[in-house]
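K.L.:
Next comes the sequence, and after it the predicted model I'd like to discuss.
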Amino acid sequence: MFRSLFMLLAIALASGCTQEAAESPNPAREAEPVTLESTDPEHTGSSGIISAEREAVATDSGLPQPKTEMGLLDCQPMNDTSVYCGYQNPEDLVVVPDGSALVVSEMGEFMLDTPGGLSMLDLTAGERGEIAIDWSGAGAAWGAEGCSTPDVAAFSPHGIDLMTRPDGLHQLLVVNHGKRESVEFFELLQEEGNWVLAWRGCAVPPGDPFINDVAGLADGGFFVTHMWNKSTPFEKVVEQFTNGENIGWVWEWQPESGFTKLLGSDELMPNGIAVSLDNSKIFVNIYLGNKTIRMDRESGEVEGSFEVQQPDNITVDEEGSLWIASHKHDPLGQTCAAVTEGPCLLPYEVLKVDPGTLDTEVVIAENRPPMGYATVALRVGGRLYMGSAHGDRVASRAIVNPTN
């Protein structure tokens, strides 16, 4: 029984995190089964999830499934929520140093490594914008020695993090699935009044990585979450989850020592990760464990945890508060597989968390248009900006009592 439940869960997770291109002139009709192939021939173990299987799981569950909502494609605000459209699965967000825009990670097909990209959201105009990337590698190298430029055409971003280095330069870290599992280093800088990116290096975890999110450190290193070994046959992954095996963990990377597995971080699918403002505490969302843990960086001990359903990304605001996007749908029987355009209206919550006491407050609880399936909540001033791993839009909403 538990084996079959975990198989359903894994398929639902994969299908809930994808948005297939709408080829039909009638996108509201039922999606037809399409076999999806991994773009990375070296990683065929737990990839290759088939959409027909996803839809079969959803159909057999008897639960309501989100569909393409034609009435939402005009991208109008509603229910106190503004929306900004034209994106492909805007899974993660960071704000640029002057607060004028967001950098958006537009994710490809989860577990299939299809290409995605990086873009912008202009907060003044409320519009999507492109961000130029210089892939030449000219300038200072910030990553591992000898790490080469990725396959640009296959670039497939996931989790991102932006920080200011000790020398004052702005560093964007990007988890990349395209042809390799890597963390890519970019410098974020301004040219003629526009924010642009310059590739500065990379770091590739050892072994058989399948990574998710990254958190930069003031000393030049970073933490990155490892979900499971990527080439492991998917049935084996399901068996490991069924047996309660903690097959995920956190890597720490430092320029001098490279990658080191963080002791005490073995868990069931670590997802989002962040560090406290002083870099002394590590916060890790354990997606299949339905919890968030706090670790002390010096001792490596897990100091505390709190329950949260299916926590995805985690961000830290200027006051040190944590913001967590939580998925509230049934992961066994509800997916975004039939949504080919617009938002996937699966329910979600956004939690604000005190980093010291770990007290939580549900700030947003939504199960209605114009946005669903939030994977990140980012505070910028008095508003929360939310992205989704399946959909065409970023959303925002005013925060009540934002200084509290």
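P.N.:
Thanks, I have the structure now.
K.L.:
from here on, contacts and neighbour counts on C-alpha atoms
P.N.:
Will do.
K.L.:
wait, what's in contact with residue 355?
P.N.:
276, 320-322 (Cα atoms under 8 Å, 6 or more residues apart in numbering).
K.L.:
Secondary structure element for it, which one?
P.N.:
Residue 355 belongs to no helix or strand when assigned by DSSP states H and E.
K.L.:
ok, so what distance separates it from residue 285?
P.N.:
Using Cα to Cα, to the nearest Å, residue 355 is found at 13 Å from residue 285.
K.L.:
before we move on, what about residue 163?
P.N.:
20 Å.
K.L.:
Need the residues touching each of residue 355 and residue 285.
P.N.:
Joint contacts of residue 355 and residue 285 (Cα under 8 Å, 6+ apart) do not exist.
K.L.:
Count the residues that sit near residue 394.
P.N.:
By the criterion of other Cα atoms under 10 Å, residue 394 has 29 neighbours.
K.L.:
is it true that it touches residue 90?
P.N.:
Yes. Using Cα atoms under 8 Å, residue 394 is in contact with residue 90, at 6.7 Å.
K.L.:
what residues are shared contacts of these two?
P.N.:
Contacts common to residue 394 and residue 90, judged by Cα under 8 Å, 6+ apart, are 387-388.
K.L.:
Structure two is appended below for comparative analysis:
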Amino acid sequence: MTINSKGKNMRRWLLIGTAVIALSGVGGAALMSSMGAFNSITTQYDAACTSVGDMAGPEDLAIDYDAGVAFISSLDRRAGMAGDIATGAIHRLDLNGSNSLTEMNVTGLDAAVPFLPHGVDLKTIGGTQYLFALNHRSATDPAAGHDIFVFEVRENTLDLVEHYQNSGIRSPNDLAAIDLNTVYFSNDRGKFGNFANLVEMMLAQKIADVSVYDQGEVSLSAPMAFANGVATIDEGKTVYATAMRESVLKEFKRDPATNTLTLVREISVGEAPDNISVAEDGSLWVASHLNLMAFDGHIKDASALSPFQVYRVDPATGDSKLMLENDGSLQSSVSVAAPYKDKILLGTAFQSGIKVCPL
């Protein structure tokens, strides 16, 4: 989700929507059901987890399985919602026992452009490792603009090597790189304005999209209802995207000549799927919000719980398996889940720090 949809605007959608629902009888009950209002967990995951770091809003992450490190995107969304200065950063987490956490030094950015990172992707091209990151120029105003930053990864430094902008990058949420010049990304809304946002969200209108940035041009590839996480496998031959308001993971075949996406299948991955992680064995791991009404409650009140689930998808068969679920007491607003050896990392949109848990 973007900072806007996870923050002030989404809160407005759901707050107004709750009032509409309360007045709309049977239809309102159906809408509430579609947002998971009546969902509850069946098996509580209560393992002893380690909390790492105190960075606010570590919403997305990418793992370098060879080096045993994770790169984590963080952004203080609550500060932005409150009208304060929203701060963001990229952190490097050692996964080989020390849990050492380092805030990466970012070089090459225009000092006048706020660094408010969101979705990230890690890719090695020509022997060089790059971190791709979506950036918002405002914590609350999507019209302020957005960026795709491409950083060369060094030991404790991210050096900017490419910077992409385009009006088609309207409300970006997540991204997945094919190469240095070709990046798929999600726009999680199709319209702006409180009422239009409310209608789009509540009625699950398929006017958000996955688009592709290719050498300066943006083309819409796949419309859907609240596009969210994006990932690629098979050297970019297959693209995946979560449609939060359709409750599915969509699998697409990609035409490398045209970047066109053809829908192959839709896979059930919980009520409101968020980010996608590609594990070392090639499986897909999807974090899913179990109850969007509870998620809204957590946005308004940090002490309110927001339950989550984590699904593992076999890309060969499309089989989806529930791996863990929790009522939010372990971590609320969980937006990303990524396995590493016998552990799993859980990131969150609004709380602080990463949870490292046994699998």
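P.N.:
Looks like it arrived, so ask away. These numbers were taken from a predicted model, which means no experiment stands behind them.
K.L.:
And residue 129 of structure 2? What does it align with in structure 1?
P.N.:
Structural alignment (TM-score structural alignment) places residue 129 of structure 2 against residue 170 in structure 1.
K.L.:
Could you check how far the residue nearest to residue 111 of structure 1 when sequence neighbours are not counted is from residue 95 of structure 1?
P.N.:
Spatial nearest neighbour of residue 111 of structure 1, chain neighbours left out: residue 47 (5.2 Å); criterion: Cα to Cα, 6 or more residues apart in numbering. Using Cα to Cα, we find residue 47 of structure 1 at a distance of 32 Å from residue 95 of structure 1.
K.L.:
helix, strand or coil for residue 340 of structure 1?
P.N.:
Using DSSP: H, G, I helix; E, B strand; the rest coil, the structure places residue 340 of structure 1 in coil.
K.L.:
I meant residue 278 of structure 1, not that one.
P.N.:
The three-state assignment at residue 278 of structure 1 reads coil, by three-state DSSP.
K.L.:
Can you tell me what it aligns to in structure 2?
P.N.:
By TM-score structural alignment, residue 278 of structure 1 lines up with residue 235.
K.L.:
who touches that match in this structure?
P.N.:
By Cα under 8 Å, 6+ apart, the contact list for residue 235 of structure 2 reads residue 178.
K.L.:
ditto for residue 280 of structure 2
P.N.:
By Cα under 8 Å, 6+ apart, the neighbours of residue 280 of structure 2 are 65, 340.
K.L.:
Now which residue in structure 1 aligns to it?
P.N.:
Here residue 280 of structure 2 is matched to residue 318 in structure 1, going by TM-score structural alignment.
K.L.:
first to last residue in stretch 47-60 of structure 2, what's the distance?
P.N.:
Here the two ends of stretch 47-60 of structure 2 are set 22 Å apart, with distance taken as Cα to Cα.
K.L.:
quick one: residue 109 of structure 1 and residue 16 touch, right?
P.N.:
No. Here residue 109 of structure 1 does not reach residue 16: they are 10.1 Å apart, not a contact under Cα under 8 Å.
K.L.:
Show the contacting residues for the aligned partner of residue 244 of structure 2 in structure 1.
P.N.:
Aligned counterpart of residue 244 of structure 2 in structure 1: residue 287 (TM-score structural alignment). Taking Cα under 8 Å, 6+ apart, we find residue 287 of structure 1 in contact with 268-271, 309-312.
K.L.:
gap between residue 287 of structure 1 and residue 272 of structure 1?
P.N.:
Per Cα to Cα, residue 287 of structure 1 is found 8 Å from residue 272 of structure 1.
K.L.:
and for these two, which residues touch both?
P.N.:
Counting by Cα under 8 Å, 6+ apart, the shared contacts of residue 287 of structure 1 and residue 272 are 311-312.
K.L.:
Can you tell me how far the residue nearest to residue 111 of structure 1 is from residue 14 of structure 1?
P.N.:
Note on residue 47 of structure 1: its distance to residue 14 of structure 1, by Cα to Cα, is 9 Å.
K.L.:
With residue 78 of structure 1 instead?
P.N.:
Taking Cα to Cα, one finds residue 78 of structure 1 at 29 Å from residue 14 of structure 1.
K.L.:
for residue 273 of structure 1, same thing?
P.N.:
In terms of Cα to Cα, residue 273 of structure 1 sits 20 Å off from residue 14 of structure 1.
K.L.:
ok, those two, which is more surrounded?
P.N.:
residue 273 (28 against 23).
K.L.:
helices or strands up against the longest helix along structure 2?
P.N.:
Using DSSP state H, we find that the single longest helix of structure 2 is helix 8-22. Packing partners of helix 8-22 of structure 2 (3 or more Cα pairs under 8 Å, 6 or more residues apart in numbering; DSSP states H and E): helix 25-34, helix 194-202, helix 292-300.
K.L.:
Residue range in structure 1 corresponding to whichever helix or strand comes after the first one, please.
P.N.:
Next helix or strand after helix 25-34 of structure 2 toward the C-terminus (DSSP H and E): strand 50-56. The counterpart of strand 50-56 of structure 2 in structure 1, counting by TM-score structural alignment, spans residues 82-88.
K.L.:
Give me the buried stretch members for the matching stretch, please.
P.N.:
82-85, 87-88 (16 or more other Cα atoms under 10 Å).
K.L.:
what's the answer for stretch 113-126 of structure 1, then?
P.N.:
Applying a neighbour-count criterion of 16+ other Cα under 10 Å, the buried positions in stretch 113-126 of structure 1 are 113-122.
K.L.:
what about that stretch, how long is it end to end?
P.N.:
Start to finish, the residues bounding stretch 113-126 of structure 1 are 29 Å apart (Cα to Cα).
K.L.:
With that, I have no additional questions.
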